[in-house]
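In: predicted structure and sequence below. I'll ask about it afterward.
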Amino acid sequence: MGDYSCKHRKPWMLNRAHLRSLSDVDIRLVRIFITVTECGGFAASEVELNIGRSTISKHISDLELRIGLKLCNRGPSGFSLTPEGELVLEASRRLLASIDGFQAEIDSIHTHLTGTLRLGLFDQSSTNPRAQVDGAIRAFDALAPDVALEIALAAPGVLEARVTDGSLDLAIVPIHRDSSLLSYQPLYTEHMTLYCGVGHPLFDIPQSTPLAELDLAQYKYAGYAFNSPNMHAAASLGLERSARVQEEEALSLLVQSGRYLGFLADHVAAAFLRKGHVRPVAPGETAYATTFAAVARRNPEPDRKTREFLECLRAAHPDP
């Protein structure tokens, strides 16, 4: 039959032995692959996964390398699955269903809940008096004392992406754009207002001054560096960021400096307001409210401990 050496083989055949066992990384790549196919391509899945197109492409290439098969065609003609990719997609869905089914069966075997609950929070969740997350944690610990908690703080988009890829069980974030891959359970509201600090040109202007007379666009504005209701509120006022922050602590400092305008949660600003360090700018026209919600994956459905914690959150927030 002649010599059929490695140089005559396709790259996918050479890579066939790379996947000897499944790791957590492999499962994450499989979840990303499913999301890309459900969205119809790399560009369309950027919002759902909250990662850039080049990173998504690398993840798919890594998965192709791991399993030794070309999964999709990408290029000027658009995104499409190869015949092998169609088969891998079906196998991937069966794999995740099996994993989730196994977890559900293990949960049902235990007379009490065990394992780890991975919760994500946006940094404002702990200071809002309307937020009763601490009460939900207290109730959950009484219900499931053997479940360990892991809590991560991050920007809303990052938290949603981590819930989507399964590295978090649920997260509490402000609602600013709904993802079809996630379920949203409204919990509480937060009221935001534009503020300035001592020494700012607007500090001594009467609060009753109409917004149209203030020409806010001429002043420096500090805002969050990620997509959020804050960003949309600023855009509606014609404000462009001169400073970008990741946490409310940094935003508070910039506003108190007297050099920047910035949206602060009213409960955060209250202490600075009492000390005379800040004051609201046209509160009747710049204030807005946003709703915080608990988010979890739609498919596969949350496991038992996650469902129980969601119920504790619902009970702690009877009036969203």
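Out: That came through fine. Keep in mind that this is a model prediction, so the values were computed, not measured. Residues are numbered from 1 along each chain as shown.
In: use CA for all of it now, contacts and neighbours both
Out: Noted.
In: helices of the chain, start to end?
Out: Ranges of helices within the chain are 11-14, 24-39, 42-49, 53-67, 83-109, 133-143, 156-164, 229-236, 248-256, 266-274, 283-286, 304-316, based on DSSP state H.
In: pick the most deeply packed of the ones you listed.
Out: Among those, helix 156-164 has the highest mean neighbour count (mean count of other C-alpha atoms under 10 Å), at a mean of 22.
In: which residues touch it?
Out: Contacts to helix 156-164, defined as C-alpha atoms under 8 Å, 6 or more residues apart in numbering, come from residues 48-50, 120-122, 168-171, 173-174, 181-182, 226-228, 295-297.
In: in addition, the following structure is provided for comparison:
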Amino acid sequence: MLNRLQESDIKLLRVFYAVASCNGFTAAEPVLRMQRPNISAAIKKLEERLDLVLCHRGRGGFQMTKEGEVVFQETKRIFNAFDNFVFNLKSLHDDYSGHITLVLMAGLPLSMHLAVSKAVKSTMKKFDDIHVNIQTRLYNEVEHVALSGECHLVVSTYDMVKPESVTFHPIGIATEGRLYCAPTHPLAKYRDCELPDNVNIEDYPAIGISGLSSANYIEDESRLAIQTFSDSFDAAMSAIMTGEYVGLLPDYMAKEQGAALGLVPIANGSLFNFSHNLFVINGKNTRLNPVLRHCIKELTYFIAESQK
């Protein structure tokens, strides 16, 4: 079992990271500039060092084990932090080159993704030797990745009390949302009218989003009967479409994805309305050099423009 990392272990982890990211040995060959037998030998040596089976390979194709998934996620976290360290170190010498990591909250609309692409293109054009690593994270992870140094910037909504250890750059727009159900749900018949006095929303199971407070799902004297939680709006929408739950969703999801599914805004969309501001976020320990400042400015501009 590995007790201490050596330089050779880091090289082996980089091979495994590439293989796992490419989902196979063959696909990783051009990335690593290594031949398959050498890649296979490196993975085998890493497994011996860790005393773990990281992946299965054979006729069934490449498949990571549960242990391999854990090692992959930890490896990604380490390498992201290391790349960020190198980038920040170069900035101290006015060398604005290297990799920056940008995290997007999972479930943002396509229009925002396109706006992010424009902002990244502008940043890479202004600073010649910059490469941008774009990732997505669940809502309940965005604060952690900003604080931990795993990334430089995060684009996300935020509806909780803002911690002092994180800097929030407002984009100037908000995502609106409300209470939805499936067309097969008993409350779907109240799509275009208010709920009758004898119908209580508390009597219908609801699904919540992990990390999302949304005023603790309370509106006036009504409270959602949260029976289970999901880790994203996308997954919550899947649960809602079973017809067993009601739940909060941003309106852009209902328009972009839910229209074909027949998602129903309950009571003409008047219940549990929410408005979550969108921010570019960074940890206070992130050094905002000219590259990151330019990227924040471009993200703010292009995302705001995309919603007009």
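Out: Yep, that arrived. Here the structure is a predicted model, which means the values were calculated and not measured.
In: so after superposing, what's the score?
Out: Put the two chains on top of each other and the TM-score (TM-score structural alignment, normalised by the length of the second structure) is 0.62; 222 aligned residues with a C-alpha RMSD of 3.3 Å.
In: out of the contacts of helix 156-164 of the first structure, which end up buried?
Out: 48-50, 120-122, 168-171, 173-174, 181-182, 228, 295-297 (16 or more other C-alpha atoms under 10 Å).
In: what's the end-to-end length of stretch 250-265 of the second structure?
Out: Length of stretch 250-265 of the second structure, first residue to last, C-alpha to C-alpha, to the nearest Å: 11 Å.
In: circling back: the helices of the first structure: which one's closest to Pro201 of the first structure?
Out: helix 248-256 (12.5 Å; C-alpha to C-alpha).
In: what range in the second structure matches that closest one?
Out: Aligning helix 248-256 of the first structure against the second structure (TM-score structural alignment) gives residues 233-241.
In: okay, the helices of the first structure in TSV with distance to Gln218 of the first structure next?
Out: Below are these laid out as TSV (distance: least, C-alpha to C-alpha, whole Å):
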stretch	distance to Gln218 of the first structure
helix 11-14	58
helix 24-39	41
helix 42-49	32
helix 53-67	35
helix 83-109	53
helix 133-143	39
helix 156-164	29
helix 229-236	13
helix 248-256	16
helix 266-274	23
helix 283-286	16
helix 304-316	43
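In: which stretches in the second structure count as strands?
Out: Using DSSP state E, the strands of the second structure run over residues 55-56, 63-64, 98-105, 130-137, 153-157, 166-181, 205-209, 218-219, 222-223, 225-230, 246-250, 264-265, 274-283.
In: in the first structure, what stretch matches the second one?
Out: Alignment of strand 63-64 of the second structure against the first structure: no match, by TM-score structural alignment.
In: helices and strands around that strand, which ones?
Out: When contacts are defined as 3 or more C-alpha pairs under 8 Å, 6 or more residues apart in numbering; DSSP states H and E, strand 63-64 of the second structure sits against strand 55-56.
In: distance between the strand it packs on and the chain's centre?
Out: With C-alpha atoms, centre = their mean, to the nearest Å as the basis, the distance from the averaged C-alpha position of strand 55-56 of the second structure to the chain average is 26 Å.
In: now swap in stretch 303-320 of the first structure and tell me
Out: On C-alpha atoms, centre = their mean, the centre of stretch 303-320 of the first structure falls 19 Å from the chain's centre.
In: just stretch 117-133 of the second structure next, same as before
Out: How far stretch 117-133 of the second structure lies from its chain's middle: 20 Å, per C-alpha atoms, centre = their mean.
In: which residues touch that stretch?
Out: The set of residues external to stretch 117-133 of the second structure that reach it, using C-alpha under 8 Å, 6+ apart, is 96-102, 291, 294-295, 298-299, 302.
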